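Asker: no sequence for this one, just the structure:
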């Protein structure tokens, strides 16, 4: 129904301009087509032209409104896509940070395992000092 109403001013404008042209250029100016309303053919032509112009302005308003609506929909779609991309980027960044934390924990655990194994295989002052340093590191920076 709305699409039919959008076509109405365009078709009405064309029809009224055609009637105005026919009345203006192909009729005698002294005759009147309807005796109830005392207008000459030239006045009927002017009336048809004025109505055609009004229909043209209505069509212009409808087209302007439709253009603004489609631009607004495009802008909203772009904004939604941008928000979706931003959320996806944030999720990727969070996942990367979590992977980095997990890798750091794994490196710390590996270092501890190596130092502990070295101490168990060769209990010396050097390995005890390394283990003590590592334990102080864990106390200071551990999660």
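Answerer: Yes, it's here. Keep in mind it's a predicted model, so treat the numbers as computed, not measured. Numbers count the residues shown, from 1 in each chain.

Asker: drop to CA atoms for contacts and neighbour counts, all remaining ones
Answerer: Will do.

Asker: Now do the helices in the chain.
Answerer: 2-26, 41-121, 125-141 (DSSP state H).

Asker: Include mean neighbour count when you put those helices into a markdown table, please.
Answerer: Output for the helices of the chain, formatted as a markdown table (neighbours: other Cα atoms under 10 Å):
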| stretch | mean neighbour count |
| --- | --- |
| helix 2-26 | 15 |
| helix 41-121 | 14 |
| helix 125-141 | 13 |
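
Asker: nearest residue to residue 10 other than its sequence neighbours?
Answerer: Computed as Cα to Cα, 6 or more residues apart in numbering, the closest residue to residue 10 that is not its neighbour in sequence is residue 59, at 6.1 Å.

Asker: Contacts only, for the residue lying closest to residue 53 once chain neighbours are set aside.
Answerer: Spatial nearest neighbour of residue 53, excluding adjacent residues (Cα to Cα, 6+ apart): residue 13 at 7.0 Å. Residues counted as contacts of residue 13 (Cα atoms under 8 Å, 6 or more residues apart in numbering) are 51, 52, 53, 55, 56.

Asker: putting a second one here so we can go through both:
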């Protein structure tokens, strides 16, 4: 099995983020947590994920403080997994992936789940990238300023 290189010391925020949450299962677990899933058995059932893989991903997500393991609020023997503030900050990431998928991976008129505002019932507006002064930005309008070794 090929082991991937850790990006923990990389100067790119995207590389570091992907090091923590960049695999298929981790993002799907976070998505399920946003949908209110808290129990190991429910994550396993909803995702069809093997127990050992789910255990390992939950261990990583709790170790990175994206999720936390808390005792059953009803006094049961099981633990519940809940998003932390750091985990809840992933909402725009999940929404952005979802909206990209809706735009590029479904045929026009093809049925798919919808993300709606829980108060109004309206579809969530498309995310966009804006400048500090509020202008809409496209990929042509942004550049990545890389860290040079001299800057360290």
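Answerer: It's in. On a predicted model such as this, the values are computed, not experimentally measured, just so you know.

Asker: Kindly provide the TM-score of these chains.
Answerer: For this chain pair, the superposition-based TM-score is 0.21 by TM-score structural alignment, normalised by the length of the first structure; 60 aligned residues with a Cα RMSD of 5.5 Å.

Asker: and the two most separated of the contacts of residue 13 of the first structure?
Answerer: Spatial extent of the contacts of residue 13 of the first structure (Cα to Cα) is set by the pair 51 and 56 at 8.5 Å.

Asker: Can you tell me the element residue 70 of the second structure falls in?
Answerer: Here residue 70 of the second structure sits within strand 67-71, counting by DSSP states H and E.

Asker: got the buried residues for that strand?
Answerer: 67, 68, 69 (16 or more other Cα atoms under 10 Å).

Asker: Look up how far residue 28 of the second structure lies from the first one.
Answerer: I take that to be residue 67 of the second structure. Distance, residue 67 of the second structure to residue 28 of the second structure, using Cα to Cα, to the nearest Å: 13 Å.

Asker: and if you look at residue 91 of the second structure?
Answerer: 12 Å.

Asker: ok, residue 21 of the second structure - contacts?
Answerer: Residue 21 of the second structure neighbours (Cα under 8 Å, 6+ apart): 27, 61.

Asker: The one 10 residues further on too?
Answerer: Taking Cα under 8 Å, 6+ apart as the definition of contact, the neighbours of residue 31 of the second structure are residue 94.

Asker: Pull out the buried residues from the strand or helix carrying it.
Answerer: Residue 31 of the second structure is part of helix 24-34 when elements are defined by DSSP H and E. Neighbour-count burial for helix 24-34 of the second structure flags 25, 26, 27, 28, 29, 30, 31, 32, 33, 34 (criterion: 16+ other Cα under 10 Å).

Asker: circling back to that earlier point, possible to save the contacts of residue 13 of the first structure as JSON lines with distance to residue 25 of the first structure?
Answerer: Formatted as JSON lines, these follow (distance: Cα to Cα, whole Å):
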{"residue": "51", "distance to residue 25 of the first structure": "18"}
{"residue": "52", "distance to residue 25 of the first structure": "17"}
{"residue": "53", "distance to residue 25 of the first structure": "18"}
{"residue": "55", "distance to residue 25 of the first structure": "21"}
{"residue": "56", "distance to residue 25 of the first structure": "21"}
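
Asker: Out of these, which is nearest to residue 107 of the first structure?
Answerer: Out of these, the member with the shortest distance to residue 107 of the first structure (by Cα to Cα) is residue 56, at 75.7 Å.
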